[in-house]
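Kindly generate the corresponding structure for this input.
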Amino acid sequence: MKPDTFEDAYARIQTATRARTQTEIATILGIKQSSISDAKKKNTIPDGWLVTLYRTFALEPDWILYGQMPPSRREGATLPSGVRESAGGYASPPSRVTVYTMACTDPEHGNWTREAQETIPLLESLNRPNLVVVKMDNCSMEPVIRRSAYVGLDCDDIRLRSGEIYALDVPGEGLVIKRVIRDLEKQRLAMLAENPAHQSLYLPLDNPGVATVGKAVWVIQEL
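Below you'll find the predicted structure:
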């Protein structure tokens, strides 16, 4: 199903939040006002907006994007007059997934351990059988992946391919997300940072202590 136009979805957001100006919408979403203009040019509602609106106002992403009723399925949610409908739902609500921290390590071996930080609603289109979601805790991959972004890792995809972004368990470091290059000439694994202020990591190709956790397949973040 093709989403409605940006203008239609934006109008529903304004109605539900009672926001009248772009400045008010930007404040609600925690974004820059220019991000709204950028989204309008692309004719799309960013996933980060959907997450914020669901968590703050209990608004269903399918209602925002497609106008499918009901606007909210959360018990006790209060919406402005003219928004709430009693019609049955036409689509399943987003499932909630656990978000893990990146820095938690086993004190004995130094390996990354999954420590839950929070849960977020996730559209079914972003889910997959062996998905792990982590929250980026540094700015080494900015602007591609910003600090505090939600990163989806496909843990079934662990065969390293040069140029792709992977999460690796580096003993003593925790979970490290970097762009990976297999340097066969020097027999090393280059883990490249996107942010020039951060150093890249170089490890031997046959380093048995480093384990690939999964490939980064999507990012939810503010523009």
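
When you work out contacts or count neighbours from here on, use the C-alpha atoms and nothing else.
OK.

Stretch 202-219 spans what distance, first to last residue?
With Cα to Cα, to the nearest Å as the measure, stretch 202-219 spans 25 Å from end to end.

residues near Val132, how many?
21 (other Cα atoms under 10 Å).

what does Val51 give?
Residues lying near Val51 (other Cα under 10 Å) number 23.

mind checking how far it is from Tyr150?
Applying Cα to Cα, the value for Val51 to Tyr150 is 11 Å.

Confirm that Lys41 lies within a helix, as I assumed.
Yes - counting by DSSP: H, G, I helix; E, B strand; the rest coil, Lys41 is part of a helix.

any idea how far it lies from Glu7?
Counting by Cα to Cα - Lys41 and Glu7 are separated by 11 Å.

So for those two, which sits in the more crowded spot?
Neighbours were counted for Lys41 and for Glu7 using other Cα under 10 Å; Glu7 has more, 13 against 10.

And that one, how close does it get to Ser37?
In terms of Cα to Cα, Glu7 sits 11 Å off from Ser37.

Now do the SS call for Ile36.
Following three-state DSSP, the label given to Ile36 is helix.

One more: Ile120?
Ile120 ends up strand, using three-state DSSP.

Test my guess that it contacts Tyr100.
No - using Cα atoms under 8 Å, Ile120 makes no contact with Tyr100, being 10.9 Å away.

Pick out whichever of those two has more residues nearby.
Taking other Cα under 10 Å, Ile120 and Tyr100 do not tie; Tyr100 has more neighbours (21 against 17).

Please determine how far that one is located from Glu118.
Taken as Cα to Cα, the span from Tyr100 to Glu118 is 7 Å.

likewise Thr23?
Applying Cα to Cα to Thr23 and Glu118 gives a distance of 28 Å.

and what of Ser34?
29 Å.

Compute the number of surrounding residues for Ala167.
Count around Ala167 with other Cα under 10 Å applied: 27.

run this one through as well so I can compare:
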Amino acid sequence: MAQLDFHTFFRRLEKATSIKSQQDLATALGVNRSAITQAKRRDAVPSKWILALSRQFGLNPDWLEFGKGMPQRAKADAAATASPAHATHSEHEQVASIPAIATVPKVYARLCAGGGSFDVEAAVVEEHIFRQDWLARKGKPGSMVLMDVFGNSMEPEIREGDMVLVDQSQKDIFAGSIYAVGLEETVMVKRLERKMGEVVLHSDNPDYSPIQVRGDELESFRVIGRIVWISREYR
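All right, here's what the predicted structure looks like:
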């Protein structure tokens, strides 16, 4: 069976839902706009998107994916009930029990937890799946990205090779929280403390001294986002 192309998928959503733009679609799925752009470029639609949108908007998954039946699931179920020949327990009737999911892009911007500089290149290398309600409890799903960490300045809390979830919508500094920050061309993971006329970057590893950002340096300092989750692969 032919794979659903992005154009057909989007036209069906426009017809049956309030989604009228790619940004609307990204918001509904809880993903970054870049994920939509990539799907359009590949002219392919992840099956998890079909299930998530069917659940969210009460759509008939068969219609959304294959154009079969009626757009709304309630109407499709009613039609099936009226016809004994089709009165079977469809797997799509279980969609309502499937938690909504969201994809978070992992970007090629390894976060420095040491002292070296890094050439930041915000290119999406892969996507990871999370429960949307879990992400929503952490922050704003559409603003989240995953990044790798290297260096040992934040050990033992964050180790080299860990992957962190960064919510780019959380830029306000709360003392003691861990953030991804940029200073000139360096991207780092640090605990932040705001003082009069300066921002102090603290490492958990006592071998690293605090970094004081003040004066003209503040112009090249930026908070990328707060670290809301850490993933570690045991070796």
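
what's the TM-score here?
Overlay of the two chains. TM-score (TM-score structural alignment, normalised by the length of structure 1): 0.50; 130 aligned residues with a Cα RMSD of 2.8 Å.

if we can go back for a sec, any residues in contact with both of Glu7 and Ser37 of structure 1?
Common neighbours of Glu7 of structure 1 and Ser37, using Cα atoms under 8 Å, 6 or more residues apart in numbering, do not exist here.

contacting residues around Leu29 of structure 1?
Leu29 of structure 1 neighbours (Cα under 8 Å, 6+ apart): Trp49, Thr52, Leu53.

hmm, 10 Å instead?
Counting by Cα atoms under 10 Å, 6 or more residues apart in numbering, Leu29 of structure 1 makes contact with Thr23, Ile36, Gly48, Trp49, Leu50, Val51, Thr52, Leu53, Thr56, Glu222.

Pull the number of nearby residues for the second one.
So that's Ile36 of structure 1. With other Cα under 10 Å as criterion, Ile36 of structure 1 counts 21.

same check, this time on the fifth one
Leu50 of structure 1: 24 surrounding residues under other Cα under 10 Å.

From Glu7 of structure 1, how far off is it?
15 Å.

Then the second one?
In this view, Ile36 of structure 1 and Glu7 of structure 1 are 11 Å apart by Cα to Cα.

Ok, the first one next?
For Thr23 of structure 1, the distance to Glu7 of structure 1 under the criterion Cα to Cα works out to 16 Å.

With the fourth one instead?
Distance of Trp49 of structure 1 to Glu7 of structure 1, computed by Cα to Cα: 15 Å.

go on, Leu175 of structure 1?
In terms of Cα to Cα, Leu175 of structure 1 sits 40 Å off from Glu7 of structure 1.

count of residues packed around the closest residue to Lys106 of structure 2 other than its chain neighbours?
Spatially, and ignoring its direct neighbours in sequence, Lys106 of structure 2 is nearest to Leu146 (4.3 Å; Cα to Cα, 6 or more residues apart in numbering). Neighbours of Leu146 of structure 2 under the rule other Cα under 10 Å: 25.

Also Pro61 of structure 2?
25.

so it touches Arg73, yeah?
Yes - between Pro61 of structure 2 and Arg73 there is a contact under Cα atoms under 10 Å: 7.7 Å.

which is the next helix or strand following whichever helix or strand Glu127 of structure 2 is part of?
Using DSSP states H and E, Glu127 of structure 2 sits within strand 124-131. Next along the chain after strand 124-131 of structure 2, taking DSSP H and E as the criterion, comes helix 132-138.

List the buried residues in that following helix.
Neighbour-count burial for helix 132-138 of structure 2, counted by 16 or more other Cα atoms under 10 Å, picks out Gln132, Leu135.

for whichever helix or strand comes after that helix, packing partners?
Scanning forward in sequence from helix 132-138 of structure 2 by DSSP H and E, the next helix or strand is strand 144-150. Of the remaining helices and strands, those touching strand 144-150 of structure 2 by 3 or more Cα pairs under 10 Å, 6 or more residues apart in numbering; DSSP states H and E are strand 101-107, strand 111-112, strand 124-131, strand 163-167, strand 186-195, strand 221-231.

Find the nearest non-adjacent residue to Leu183 of structure 2, please.
Closest residue to Leu183 of structure 2 apart from its sequence neighbours, by Cα to Cα, 6+ apart: Phe221 at 4.5 Å.

Who are the contact partners of that neighbour?
Val181, Gly182, Leu183, Glu184, Glu185, Thr186, Val187, Val199, Val213, Arg214.

Same list, the residues you listed, but as JSON lines with distance to Ile230 of structure 2 and neighbour count please.
Below are the contacts of Phe221 of structure 2 laid out as JSON lines (distance: Cα to Cα, whole Å; neighbours: other Cα atoms under 10 Å):
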{"residue": "Val181", "distance to Ile230 of structure 2": "16", "neighbour count": "23"}
{"residue": "Gly182", "distance to Ile230 of structure 2": "19", "neighbour count": "21"}
{"residue": "Leu183", "distance to Ile230 of structure 2": "22", "neighbour count": "16"}
{"residue": "Glu184", "distance to Ile230 of structure 2": "25", "neighbour count": "14"}
{"residue": "Glu185", "distance to Ile230 of structure 2": "23", "neighbour count": "13"}
{"residue": "Thr186", "distance to Ile230 of structure 2": "21", "neighbour count": "17"}
{"residue": "Val187", "distance to Ile230 of structure 2": "17", "neighbour count": "27"}
{"residue": "Val199", "distance to Ile230 of structure 2": "24", "neighbour count": "18"}
{"residue": "Val213", "distance to Ile230 of structure 2": "26", "neighbour count": "19"}
{"residue": "Arg214", "distance to Ile230 of structure 2": "29", "neighbour count": "15"}
